[in-house]
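S.K.: Show me the folded form of this:
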Amino acid sequence: MARKKSKVIPLLPLRGLLVFPTMVLHLDVGREKSIQALERAMVNDHLILLTSQKDVEVEDPELDDLYEMGTVARVKQLLKLPNGTFRVLVEGISRGKILKCLEDDTCYMVQVEQFVDDIEHDMELEALRRTMLEYFEQYIKLSKKLSADIYTSIMDIDEAGRMADIIASHLPLKLEEKQQLLEAVNVKERVHKMIEILHNEKEILNLEKRISQRVKQSMDRMQKEYYLREQMKAIQKELGEKEGKAGEVEALKEKIEQVGMPEHVKATALKELERYEKIPVSSAESSVIRNYLDWLIALPWTKQTEDIHDIHRAEKILNEEHYGLEKVKERVLEYLAVQQLTKSLKGPILCLVGPPGVGKTSLARSIAKSLNRNFVRISLGGVRDESEIRGHRRTYVGALPGRIIQGMKKAGTINPVFLLDEIDKMSSDFRGDPSAALLEVLDPEQNHSFSDHYIEEPYDLSKVMFIATANTLATIPGPLLDRMEVITIAGYTEVEKLHIAKEHLLPKQMREHGLQKGMLQVRDEALMQIIRYYTREAGVRNLERQLAAICRKAAKIIVSEGRKRVIVTEKNVSEFLGKPKYHYGQAEREDQIGVATGLAYTTAGGDTLAIEVSLAPGKGKLILTGQLGDVMKESAQAAFSYIRSRAKELNIDPEFHEKNDIHIHVPEGAVPKDGPSAGITIATALISALTGRPVSRHVGMTGEITLRGRVLPIGGVKEKTLSAHRAGLKKVILPKENEKDLEEIPDVVKKNLQFVLVSHLDEVLEHALVGEKR
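M.R.: Coordinates of the predicted model:
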């Protein structure tokens, strides 16, 4: 333990410096209060307290700005310098802690409690002293900043505390670390801290040494490699072998000969190689020619994969990876059959058009697999520069070939399946029209000699099978569309989605979420509920997300509750996915006057649409509400005009339009609606309201109406029919000219629906209106 005694002495603050007991060093003092403190110390017993400032930036420190623990020192010498500052020689005596500050205007006078180390003969302390000395010896051997003389000067010190202080004064420690050692009044605690610091410093020095050795080894290796290269050059020169660029040119020439370029392309490549040989390596053009030659060598000129003309194998692959999509599969199988017979059919250019998530891109990948061809995909979404397709001129800095040539290099063969994704999302600006550049790519009469600005030589694309994908045909320019065979993928029916979910999506998500077969079971009724109430889309992307959510919940239940199996049924779907997000139109519960059920086409498939008509005494105003588009408003006007012209035949008061205001409303007013196919539905609802005869709740209808009452064909028959089946309708009225579209409707739907084909509104009324006037 340290002995304590108290006395009053002046205080000298130190900036960025700390003095340990037994240390002797010079200080330069310039602050007025510090000079006064020194003079006061010289008058008394030459004792002064040296304490460090916590912040070196403070010019006139208060007591709170100083550490409480400092060093009581003796002023050995005081010398005034020419610049007005004082140089003082001090010797540390013991630790001193400030107890209180005494009032004094000239300097700080403080009452200090001194701590003097007891000289103890303790075996533990002696062991600690020896350990500390050994660590310090190892540190000096590793450090290049301390000489061995320092170790010699302290090795005979018997007092462990004093030895720790002297070692600390020689180490490059931060002020905070030194202050901690100074505040360690207990000798054993101080020595422990010193040993810990020496251990850390030693580890740092070892690490620095290892880093330095690695750098040196790296430098040595580089020098060795340089000497070996120089020797190799000298040996090659003696043997007469070509060295440097000459050897590189020889290797390039060999590759050009082997890659199988057409003769005119080979001639160009050899000419460029000759130029490359003559141009100095330091020239900027040298790297341009080298890059050009690398591209010519990397492109496939003759290499191709052998097509597998096995229709049954291709059909099996397409059916395994995609459910439905019969038209596309049939077109691919036709292509295979024709190629098997002719052996030389040019690659077709298919354009798969449909909403997002219906499997256009994955279908192209499956086609490549079924043909045993390499697959390459480029995305054209947002492309607005013609150079993206045709490449840049080689004169430009950083010039590259266009995406077509880049894709061919990536494919590695001359007959890949090449997917042009999002072809409808290209645009044009002052840099050119990329869709016009694609005309040459997609024209079977021209693409055998496609010209890229960078390659500059004709490249044969005639064996490539191009497949484009688009969400809509509206934004594809006519000439480009004319070069492609359009196959529309309208979307999946509920039955198809059910099969896709069972056979593809659910097993895939279970694998991705670590669920073994049997751990999760989703019943068909639950899947159908998810399809109807938790998704609204033509494709299956959101359906896959919902199934992924179920897999996550199931995984949590299995892990946290220890269950071996989770079953999702129609009743507990909401526990996994929350409340239903969507609803769909359903048949009315009873026959209504002035309400007819129409069939509508949406991007997410089909839906039913209730059209309501209300009569009120008035002056003949026709009010249309429900956020209707211009075409749908015109359909309502046409229906209204037809009824006025046929009022007597329909048993309607000829002056009904002068006595009543007619309000036509289509519910879900926030959703925009447009199109001519609601014509017969509006007319039927109007006639029902005016005659008082109800419309059958089991009938849904769609068709355009003319002023003569003719019913014209419409689109989206498959989707509209599916929505009628889902809503529980029993009879669907369609235009007679849409009879050809009935082939696309699934058999399961045909069994449960009666189709009525009409050509005039009178036929519609026969099937739609029931009962007598109420």
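
S.K.: drop to CA atoms for contacts and neighbour counts, all remaining ones
M.R.: Fine.

S.K.: how near is I311 to P416?
M.R.: Distance, I311 to P416, by C-alpha to C-alpha, to the nearest Å: 18 Å.

S.K.: Neighbour count for the two, which is higher?
M.R.: P416 (26 against 18; other C-alpha atoms under 10 Å).

S.K.: The strand or helix carrying E334: which residues count as buried?
M.R.: Here E334, judged by DSSP states H and E, is contained in helix 326-342. Neighbour counts over helix 326-342 (16 or more other C-alpha atoms under 10 Å) mark 328-329, 332-333, 335-336, 339-340 as buried.

S.K.: where do the strands sit along the stretch 601-750 of the chain?
M.R.: Secondary structure of the stretch 601-750 of the chain (DSSP state E, counting those that start in this stretch): strands at 605-617, 622-625, 660-665, 699-701, 704-705, 711-712, 731-735.

S.K.: which of the residues in the fourth one are buried?
M.R.: The reference is to strand 699-701. Quick answer for strand 699-701 (16+ other C-alpha under 10 Å): 699-701.

S.K.: Before we compare anything, build this one as well:
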Amino acid sequence: MSDLEQVKLMPTVTLRGMSILPDMVIHFDVSRKKSIKAVEKAMLGDQKIFLVTQIDVNENEPEMEDLYNIGCIAIIKQVIKLPNNILRVLVEGEGRGQLIEVVEEEEYIIAKVLEFKEDIGMQIPDNNRTAMVRNLKEVFLLYSNENYKIGKELTKQILENDELQKLVDQIVINFSLPFEEKQKLLSAVSLQERYELLSILLNNETEILKIKKELQVKIKDKVDKNQREYLLREQQKLIREELGEESLETEADLYMEKLKSVKASKEVKEKIEKEIKRFKNTSSSLSENAVVRGYLETLLEMPWNKTSKDNTDLKYAKKILNDDHYGLEQVKERILEFLAVRILTNKGQSPIICLVGPPGTGKTSIAKSVAKALGKEYVRISLGGVRDEAEIRGHRRTYIGAMPGRIAGGLKSAGVKNPLMLLDEIDKVSSDYKGDTSAALLEVLDSEQNNKFRDHYIELPLDLSEVLFIATANSLQTIPKPLLDRMEIIQVTSYTENEKEHIAKEHLVIKQLKKHGLTTNQLTISDKALSSMIRYYTKEAGVRSLERKIGEICRKTARQILEKNKKSVKITQVNLEKFLGKPQFSYDMANENDEVGIVRGLAWTSVGGDTLQIEVNVMPGKGELQLTGQLGDVMKESARAGISYIRSMSEKYNIKDSFFKENDIHIHIPEGAVPKDGPSAGITMATAMISAVTKTPVRADVAMTGEITLRGRVLPIGGLKEKILAAKNANIKTVLVPDKNRKDLDEISEEIKKDLEIIYVDNMERVLQEALTNHAHEIMQKKADK
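M.R.: Modelled structure (predicted):
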């Protein structure tokens, strides 16, 4: 050990967030018990204490490895007791010490310290010392010029010192540094090392202060500019107030504030900001001002990048569909498959669904249920009777009264960019000189194009790729092929009587009772009464009329409860007529007797299936064919094809060659006020004509449907479920169906086919074999054989 070093045992205090250097006079507070005991121990002795800094300021019980190894040996000058058991200690740094070992830690910390004597005798040449002093003074002078906190008097006092060690210590004491940097200076035991470190720190700090001043100047210039703009704006505001235009400034500011909260792309925000500035600079007296205001409000309310979170629970979706709708099993299955794929892919780009079926079958309510199941916003856009293309694409802003199209308007009302959008009655859009509406929908419903849909009013691309589109239609016939090609068709067929009864009990009655302020105790409707309502008071594919009839009963019940003080009303099959009047419909039941020239046909209408009696009379004449009953072109052609087939087979059915020259054939379908058309009456008319020509009776319990060719082949038809239902309601026992419709019949539930004999036919021979009475058919065959 050298003369400059000496090991001592000293009471020790660990400091947090500060380092004390030799010659520094400073006070600090101690609150930890061990630190207080250490101070008290030092005061009882030579008043010397070892102060060492903690590496981690948050450590309450520091170990030796948690402390810096170089600390300061200080003399306690004063101790003051403060409230809450806190001591304020005033110390003066005396010298450096190295922590060798922590000896005792019971009541207070005692450390074994290696004390360094001041290195006065360090061998630094005089010239070097002089150069170091001059250099340090120059660096400190530059630093003090940049740091206004160091006063001129203090600077002068420090610079008067020509002793290197004292100069270094004085500068360190008055140098504002973080405790980590001061600890580095404390740890530099060698004077040479301390001088070098201090020079680097002074140079760095001087540069930092210079940069800080430059930044302050720039900020001041900017603030001055903003202040100038503020004054000019205030002047402008006063001028506008004098002109009565002060509201424009306020509105523009509100729009600018609202723009900050809008989630949109940079392109959209720049466009809106440009329009706000334009609005700000237009006079309130100009008509253009109102146009810009309306345009701005529309842009700010559009959900550019705002989305709602979809529900991905398929079981919940299935429950919602089952709770809201009875039956429609195939439709529900397809909807759930669609949702499953959508959830897996997590994309909005999916086939656009088109629900096709008669009115009142629940197409719109299915769309509502899908929105509910997915947790989406629901927007309904009615396309019925829309003739102007601008209704879809929007009007250009140059026109008076311009507004966004229905698609953009739907997004705006939804408030999110991924709602469920129902395009209702898509089969009823039309075209005129104002443009083709269905062509405007092509871009909307094309998943490859609709991510950049442009509305003429908004003039910015709208992203429709995340919108779930569901369309509804009563018929596919009037939907243009290109539009139909973009949609996936789901058929929503007619309800059976049993399904209608379930829907009425589970949904319609409850809904109407609630709507009319009644309870289930006040009004009950028996099952037989519901069946009678369905059969004799409504004639439809859906349940809309049925719901109206239930509403009518509710209204009459509400009146009886109030006028006659009745507590409850029960509707039965017996008293139903009192509430709804005489039955409005009666099914055209199957004839009791087999007749000549009368055949029962099956037809599809927009409100479901129906049966038609086709009558044929033969009378002397000139060979003319008369058609009555408001028949369409297709039915007329079917009749001509049928008679051509009969004439070609006249020899087989023993019909004279002169018969068609000497007799007229008259085909009539009753209910002449109702227009009728379609190809499915071909075999019915041909059978009726053969029966009339050959005087052969036709079975009364047989109904048929199918198209005929010149060669007597039977072609497939559509609307089979509705036709089968109509036959069942008319008490028909046997139905003749084209053989090629066999696959369609497999999809019809057993409930509908029950108690019906369905025979598949592929030619007229087979039709006649089943339709004509057995006895009559045998006679015809014998005549043909002869």
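
S.K.: Quick check: TM-score for this pair?
M.R.: The TM-score (TM-score structural alignment, normalised by the length of the first structure) is 0.65; 539 aligned residues with a C-alpha RMSD of 2.8 Å.

S.K.: To what extent does the helix holding E334 of the first structure diverge from the second structure after superposition?
M.R.: Its aligned residues in the second structure lie a mean 1.9 Å from helix 326-342 of the first structure after superposition (mean C-alpha distance after the TM-score superposition for the first structure).

S.K.: next helix or strand past that helix?
M.R.: strand 349-353.

S.K.: Provide the aligned range in the second structure for that following strand.
M.R.: Mapping strand 349-353 of the first structure onto the second structure (TM-score structural alignment) gives residues 352-356.

S.K.: Repeat that for stretch 95-112 of the first structure.
M.R.: By TM-score structural alignment, stretch 95-112 of the first structure lines up with nothing in the second structure.

S.K.: Kindly report the same for stretch 510-530 of the first structure.
M.R.: Counting by TM-score structural alignment, stretch 510-530 of the first structure sits on residues 513-533 of the second structure.

S.K.: So what's the gap between the matching stretch and the chain middle?
M.R.: 38 Å (C-alpha atoms, centre = their mean, to the nearest Å).

S.K.: who touches that stretch?
M.R.: Identification of contacts with stretch 513-533 of the second structure by C-alpha atoms under 8 Å, 6 or more residues apart in numbering yields 497, 501, 504, 546, 549, 551, 554-555, 557-558, 567-573, 576.

S.K.: Please list only the buried members of those.
M.R.: Of the contacts of stretch 513-533 of the second structure, these count as buried by 16+ other C-alpha under 10 Å: 497, 501, 504, 546, 549, 551, 554-555, 557-558, 568-569, 571-572, 576.

S.K.: what residues are up against E595 of the second structure?
M.R.: So E595 of the second structure contacts 697-700 (C-alpha under 8 Å, 6+ apart).

S.K.: So which of those residues wins on neighbours?
M.R.: Neighbour max across the contacts of E595 of the second structure (other C-alpha under 10 Å) = V698, 28 neighbours.

S.K.: got the contact list for the residue nearest to the spatial centre of the first structure?
M.R.: The centroid of the first structure falls nearest to S379 when counting by C-alpha atoms, centre = their mean (16.0 Å). Listed by C-alpha under 8 Å, 6+ apart, the contact set of S379 of the first structure reads 420-423.

S.K.: Can you tell me what it aligns to in the second structure?
M.R.: Checking TM-score structural alignment: S379 of the first structure goes with S382.

S.K.: same check, this time on M194 of the first structure
M.R.: For M194 of the first structure, no residue is aligned by TM-score structural alignment.

S.K.: Next one: M194 of the first structure from E134 of the first structure, what distance?
M.R.: For M194 of the first structure relative to E134 of the first structure (C-alpha to C-alpha), the value is 12 Å.

S.K.: Show me what V338 of the first structure aligns to in the second structure.
M.R.: V338 of the first structure maps onto V341 in the second structure, by TM-score structural alignment.

S.K.: higher neighbour count, M194 and E134 of the first structure?
M.R.: M194 (26 against 15).

S.K.: Let me see the contact set for the more buried one.
M.R.: Contacts of M194 of the first structure (C-alpha under 8 Å, 6+ apart): 132, 164, 168, 181.

S.K.: Reformat those as JSON lines; add distance to V110 of the first structure and secondary structure.
M.R.: JSON lines is the format used below for the contacts of M194 of the first structure (distance: C-alpha to C-alpha, whole Å; DSSP: H, G, I helix; E, B strand; the rest coil):
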{"residue": "M132", "distance to V110 of the first structure": "35", "secondary structure": "helix"}
{"residue": "A164", "distance to V110 of the first structure": "27", "secondary structure": "helix"}
{"residue": "A168", "distance to V110 of the first structure": "26", "secondary structure": "helix"}
{"residue": "L181", "distance to V110 of the first structure": "22", "secondary structure": "helix"}
